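A.B. asks: Can you look at this prediction? I've put the sequence above it.
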Amino acid sequence: MNLLTALQDGRHDSHDALRIDGTALSREQLLGAAGAVAARVAGAKAFAVVARPDARTVAAVVGGLLAGVPVVPVPPDAGPVERAHILRDSGAELLAGGDGESGPAEVPVDLAERHDFAGPEPAPERPAFVLYTSGTTGPPKGALLSRAAVAADLDALAEAWGWTSEDTLVHGLPLFHVHGLVLGVLGALRHGSRLVHTGRPTPAAYAEAAGSLYFGVPTVWSRVVAEESAARALAGSRLLVSGSAPLPVPVFERLAALTGRAPIERYGMTETLITVSTRWDGERRPGSVGLPVAGVATRLVGEDGEPVPADGESVGELQVSGPTLFDGYLNRPDADAEVRTADGWFRTGDVATLGPDGFHRIVGRASVDLIKSGGFKIGAGEVEAALRDHPAVADAAVVGAPDPDLGQAVVAFVIPDGPVTGDQLTAFVAERLSVHKRPRRVVLVDELPRNAMGKVLKKRLLEG
C-alpha cells in the first residue's frame, strides 16, 4: 500500500509544492532528501524525530515512512524527563534533529541531498508512527498507528471534505501530533494538494497564504477573528477546519460572519485518528462535530452499559470502531485493556449526545483529568507528578479551568512545603515537561478538598 501516493507518483509537482516556514520544496526535492534519510534508517527498530516546524522534520518523517521504520515524533519543547521517557520507551535507535545530547545515534538530514531509495513497499499493517499521548496519570503512552489506519483516515477525510489535488492546504500546527503531522502533512502528500505550513499559526500568516483549505485549533480561530482584516482575507478559501478541542459557538459564528464560510468541526483522538466530522457538502452546525467518516461506526453507552437513545439530549460515553483505530499502546497491555470493550470497540472517555439525524455533539470529558489547552491534550497527573518533584511542594492538584483563548488553562493548586512562588513552580514544570504543559496559574493553598477515600475533589477546585 502506497501511503504517500501523490509524493511518489510525482503528481501536480511544482517548485513550491511544499512551503514550510518559508522554505520551498518541490515534491521531487522532498523525495530525494527523504530517500537519503530512508537509506540511513532502514532496518531500525524505531526512528525518533524532534518535530520542529521546518522542512527537515518533514524530510526526516517521510524518510522513516519510506523505509518502513516506525517514526516517533518528539515535541521540540519536551523537557529532559519527557524526552528521555519517549526515547527509552519507544526503543528508538536513531534520532533526527537532536541537539547532541547523549542518546540514539544522530541521523543527518540535508535538504540538498538526493537519493532514489529503492526499498520494498512496507506492509500495510506495519506501524507508521508511535505517537505519545498523555493519559490521566503517569508518563505519556506510545500509541501504535499502522500505515493502513493512516491511509484509511486520510481517504475518509478526502471524501468528507472534498479534499483534492486542486487544494492549497494552509496551517501552522505542531508537527508532533495527529492534527499537524498526519492530517496536515501526510494528507497533502497523499492527495496531492499544495502545502503551506506557516511556521506559527498567526492570523497574519494565515491571511497571507491564500489557501483553499485551512486547519486550525480553537485558539487559532479565536485569534483570527480578533483581527478582522486577517479573517476577511480568508473569504476566498473553500474550507476552514477546526479540531483538537470544541470550537466556542461565538468563535464559530464570528468566523462565519467575517469569512462567509461556516467552519467544519471534526472529532478524533490520537488512538482513533479523525472519526467524526461535518462535511463539505452538508450542514455545519455550531457545537456539533457531525457524522462518522467513511468506514467508522460510533455508539453511545450509558454507565449501565446499555445503549443511549439517539435523541439529541441523552448523554453517554462515545465509543468508536473502524479501520482508523490504533493497534494498541506500546508495551502497555494493561492500558489497552482499559480502553477496549469486550466486543472490540474503543472507549474514548468522552461523553456526547447523538441526534436522530446522526449528528454528534461532544459534551465533555468523562474525567476532569484530561485537559485540552490550545489544541494540546495534557494529562493532569503528569503535571502533578512534576510539581511534586519540587522540594518545596507537599502536594498538588492540576485542573483545566475555562479560558476564552486556550479553551482550558492548566491551573495548579499547590500545598507548599517551604518558600516557593508560583512563577518558580511554573518554570520548574516547563524545564521537565513540554512548555505547553506548564501551569498558567499556580494557587498556593493550605489543603486540598478530598472525599472520604482521600481523592481530591477537582470539581470543587474548579467551582472555587
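C.D. replies: Okay, I see it.
A.B. asks: Only C-alpha atoms from now on, for both contacts and neighbour counts.
C.D. replies: Noted.
A.B. asks: what about residue 423, neighbour count?
C.D. replies: 12 (other C-alpha atoms under 10 Å).
A.B. asks: Could you give the secondary structure assignment for it?
C.D. replies: Here residue 423 is recorded as helix under DSSP: H, G, I helix; E, B strand; the rest coil.
A.B. asks: Check the gap between the nearest residue to it once chain neighbours are set aside and residue 382 for me.
C.D. replies: Spatial nearest neighbour of residue 423, excluding adjacent residues (C-alpha to C-alpha, 6 or more residues apart in numbering): residue 442 at 7.8 Å. As judged by C-alpha to C-alpha, to the nearest Å, residue 442 and residue 382 stand 16 Å apart.
A.B. asks: do the same with residue 28
C.D. replies: 42 Å.
A.B. asks: Of the two, give the one with the bigger neighbour count.
C.D. replies: Applying other C-alpha under 10 Å to residue 28 and residue 382 shows that residue 382 carries more neighbours, namely 22 against 19.
A.B. asks: Where do the helices of the chain begin and end?
C.D. replies: 5-9, 27-41, 55-67, 80-90, 147-161, 187-191, 203-209, 218-226, 228-232, 249-259, 333-339, 380-388, 422-432, 458-463 (DSSP state H).
A.B. asks: buried stuff in the fifth one?
C.D. replies: Neighbour counts over helix 147-161 (16 or more other C-alpha atoms under 10 Å) mark 147-158, 160-161 as buried.
A.B. asks: Give me the contact list for it.
C.D. replies: Contacts with helix 147-161, where a contact means C-alpha atoms under 8 Å, 6 or more residues apart in numbering, come from 1, 3, 123-128, 163-164, 182-183, 187, 190-191, 239, 273-275, 277-281, 293-295, 323-326.
A.B. asks: Pull out the buried residues from the residues you listed.
C.D. replies: 3, 124, 126-128, 163-164, 182-183, 187, 190-191, 239, 273-275, 277-280, 293-294, 323-326.
A.B. asks: what's the closest of the buried residues of helix 147-161 to residue 92?
C.D. replies: residue 147 (18.3 Å; C-alpha to C-alpha).
A.B. asks: Distance-wise, check that closest one relative to residue 299.
C.D. replies: 25 Å.
A.B. asks: Next: residue 386.
C.D. replies: In terms of C-alpha to C-alpha, residue 386 sits 36 Å off from residue 299.
A.B. asks: ok, the closest residue to residue 296 other than its chain neighbours - contacts?
C.D. replies: Distance criterion C-alpha to C-alpha, 6+ apart; nearest residue to residue 296, sequence neighbours excluded, is residue 322 at 4.5 Å. By C-alpha under 8 Å, 6+ apart, residue 322 lies in contact with 295-297.
A.B. asks: take a look at this one as well, against the first:
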Amino acid sequence: MSALFPALAAAARAAHGTHDTHDPHGTDGDVRHRPALRFGDRELTYGALACAAGAVAERISGAGRVAVWATPTLETAVGAVAALLAGVPAVPLNPRTGERELAHIIRDSAPHLVLAGPDDELPPVLAALERIDIEAAGPGGVSGPGEAPGPGVRALPAEPGPETAALIVYTSGTTGPPKGAVLPRRAIAATLDALADAWEWTGDDVLVQALPLFHVHGLILGVLGPLRRGGAVRHLGRFSAEGVGRELGTGATMLFGVPTMYHRLAEAVDGDPELAKSLAGARLLVSGSAALPVHDHERLFAATGRRVVERYGMTETLMNTSVRVDGEPCPGSVGLPLPGVELRLVEEDGTEITALDGETVGEIQVRGPNLFTGYLNRPDATAAAFDGDWFRTGDMAVRAPDGQVRIVGRKATDLIKSGGYKIGAGEIENALLEHPQVREAAVTGEPDDDLGERVVAWVVPADPARPPSGDELAGHVASQLAPHKRPRTVRFLDALPRNDMGKIMKRSLPHG
C-alpha cells in the first residue's frame, strides 16, 4: 500500500477483497466510487485511478527516473501518481520550455523514459527517450460519479522510505541554468499534513484549480494534496472566472490560485452576482506563488465577505507558513510557520533578528521536514543554500508582534537600499495599487550616486490615455508609507512581464 495516498490504497485493497470497502476517511460508501480527479468532463474515481496509475506504475517500476510531459490533463496527474506509487523519481517538464533549457534539464536529470498523453507531440530533444503513453482510463475505464471502476485494479507497490526522492522540480534559473530540487516523500507528506492542520482540510473537500502541473503549487498542493486527504480535485484546464464560479457553485469547497487569477476574479465579481455568490460560498480561498496585493484582498472581501488566505513556500522548501482558517484574517500577511517548520529572520551577516516590530527587515531562513534534500548534481549550490541546517530562502520579510510574517520581496530584486534605509519593494507596490489610476505596478531599485539606490516604479495605468503623473504617485506613496519610500522615478508600461505562474519578472523590465 502507499502511505502517501491512503484512500487510493484502500481502493486497491477493496478491489482485491483484502480489506473492507469503506472510505478510510470515515465517509459513507465504497471508497472506489469516490471522485478523485476531474479535468473538464473527464473524471476518475479512486477505483479507476488505482487501476490506471497502478498499470503505469507496473510498467515503470525500477526505471530509475522518469520525465513527465506535464500538460494540464488527466494523463499528467495519472503519470505523476504512478511514479510515486512505483517509487520512481519524476521530473515534471514544462511543455513551454525552450529547447536549450529543456535539453539542459534532460542532460542533468537523465531520465530513463518519458510519460506523456497519447496525443502529445514531444519535441526532438526527447526523441532519444523511451516513451510510455499514459492511458488515463486504464483497464477499468474512465468513470463518472457513482460508477464502478471496473475490473483490473492492481495491488499497489510497497511504500518506499520517507527519504526516497519523489520529484525533481527544476527552479526558474534566474541566475544560471535551472537547478533540480530533489523533493523526498517525507517533504511532500509533511507539507500536505501541515496544511491540513492549518486549513482544516479533509476528504470532504473538493478543490478547484487551474494551475500548471510542472510546479509544486499545481501538482503537489493542487493534485497530490486532495488525493492524500481522500478528497477530489476539479482542474479547469484553463483559468476563467466563469469556470471558477461554476465549480464553486456546484459542490466545490476550495479554490487554489495565484494573484493574477484573484485579480481577474476581483475585476469580474462586481458585475457578476452569481460569481460573488459562488465565491462567498467557498470554504477556503487560497492564494500563493507571489504576494496578493492588499487592494485585491479588499475588493474581493467587499464583494463576497470572504477573505483570501495566503501561504508562503518555494520549490526547495514546499510550504513554510500560512494564515490559519481559525486565525484572524490579515491581508498582506502569509501567516505563521506551519507545524514542524522553524523560521527566523537574519541580518546580512547572519545575525538573528529577534524584534517582532513589523518594521525590521531580514532574510527568511527555515528548517524542518518540509525541506528538499539538495540540488541534483550540484553539491556546491546545495552547500551555498544553507547556513548550517537553515535554508537561505532569499526572501525578505518582517514579523509582527504576534509572529505573523509579511514578505517584502526577494533579496536579489526587491530589497532596495536607499539613503541608509532598507526598503522592501512589496509594500510600495501595494501602496501604488491602492491608487485608482494604477492597474498594475512593480518596484525596483536602480543605482543612484546620492542615495546608493533610488526607488523606481513601473506602472500600468488604468487608463493608458490618461496616466497619473509621477509626482502624484510619489506623493501618494509618501502619504501612505514614508517619504523615503516614495518612487524617485516612474515609468509607464502597457503590461508587466510575467511567467507561467503570473509572477512579475523584474529582470525582464527594460533598463532605464
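C.D. replies: Arrived safely, thanks for sending. Quick caveat, the model's predicted, so the values are computed rather than measured.
A.B. asks: Just the ones in strands from the buried ones among the contacts of helix 147-161 of structure 1, please.
C.D. replies: Of these, the ones assigned to strands by DSSP state E are 127-128, 239, 273-275, 277.
A.B. asks: Now the two most distant members of those residues.
C.D. replies: So, these by C-alpha to C-alpha: farthest apart are 127 and 239, at 30.5 Å.
A.B. asks: Can you show me the strands along the stretch 351-464 of structure 1?
C.D. replies: Under the criterion DSSP state E, counting those that start in this stretch, the stretch 351-464 of structure 1 contains strands at 360-365, 370-373, 376-379, 393-403, 407-416, 441-444.
A.B. asks: So for the first one, what gets flagged as buried?
C.D. replies: Of the residues in strand 360-365 of structure 1, those buried under the neighbour-count criterion (16+ other C-alpha under 10 Å) are 360-363, 365.
A.B. asks: Per the alignment, name the residue of structure 1 opposite residue 300 of structure 2.
C.D. replies: Aligned against structure 1 by TM-score structural alignment, residue 300 of structure 2 finds its counterpart in residue 255.
A.B. asks: what about the alignment partner in structure 1 of residue 349 of structure 2, distance to residue 336 of structure 1?
C.D. replies: When structure 1 is aligned by TM-score structural alignment, residue 349 of structure 2 is paired with residue 304. Counting by C-alpha to C-alpha, the gap between residue 304 of structure 1 and residue 336 of structure 1 amounts to 21 Å.
A.B. asks: So between those two, which is more surrounded?
C.D. replies: Neighbour totals were compared for residue 304 of structure 1 and residue 336, and residue 336 leads with 16 against 8 (other C-alpha under 10 Å).
A.B. asks: That one against residue 328, yeah?
C.D. replies: Yes - contact criterion C-alpha atoms under 8 Å: residue 336 of structure 1 and residue 328 qualify, at 5.8 Å.
A.B. asks: quick one on the thing from earlier: switch the strands of the stretch 351-464 of structure 1 over to TSV; also include distance to residue 61 of structure 1.
C.D. replies: Below are the strands of the stretch 351-464 of structure 1 laid out as TSV (distance: least, C-alpha to C-alpha, whole Å):
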stretch	distance to residue 61 of structure 1
strand 360-365	32
strand 370-373	26
strand 376-379	21
strand 393-403	32
strand 407-416	30
strand 441-444	35
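A.B. asks: Quick one: closest of those to residue 427 of structure 1.
C.D. replies: Of the strands of the stretch 351-464 of structure 1, nearest to residue 427 of structure 1 by C-alpha to C-alpha is strand 441-444, at 11.1 Å.
A.B. asks: which residues touch that closest one?
C.D. replies: 410-416, 422-423, 425-426.
A.B. asks: let's go with 7 Å and repeat that
C.D. replies: 410-416, 422 (C-alpha atoms under 7 Å, 6 or more residues apart in numbering).
A.B. asks: give the contact list for the residue nearest to residue 252 of structure 2 when sequence neighbours are not counted.
C.D. replies: Once flanking residues are discounted, residue 252 of structure 2 sits nearest to residue 206: 4.6 Å by C-alpha to C-alpha, 6+ apart. Contacts for residue 206 of structure 2 (C-alpha under 7 Å, 6+ apart) come out as 231-233, 252-254.
A.B. asks: Can you list which of these are found in strands?
C.D. replies: 232-233, 254.
A.B. asks: which one of those residues is nearest residue 458 of structure 2?
C.D. replies: Out of these, the member with the shortest distance to residue 458 of structure 2 (by C-alpha to C-alpha) is residue 254, at 33.4 Å.
A.B. asks: Return the residue of structure 1 aligned against the closest one.
C.D. replies: Looks like residue 254 of structure 2 aligns to residue 213 there (TM-score structural alignment).
A.B. asks: what's the burial count for its match?
C.D. replies: Residue 213 of structure 1, neighbours per other C-alpha under 10 Å, totals 22.
A.B. asks: Surely the match of residue 300 of structure 2 is in contact with residue 225?
C.D. replies: Yes - with contact defined as C-alpha atoms under 7 Å, residue 255 of structure 1 reaches residue 225; the gap is 5.9 Å.
A.B. asks: follow-up on the earlier one: looking at the contacts of strand 441-444 of structure 1, which has the most residues close by?
C.D. replies: residue 412 (27 neighbours).
A.B. asks: how much space between it and residue 377 of structure 1?
C.D. replies: From residue 412 of structure 1 to residue 377 of structure 1 the distance is 16 Å (C-alpha to C-alpha).
A.B. asks: do the same with residue 153 of structure 1
C.D. replies: Distance from residue 153 of structure 1 to residue 377 of structure 1, by C-alpha to C-alpha: 20 Å.
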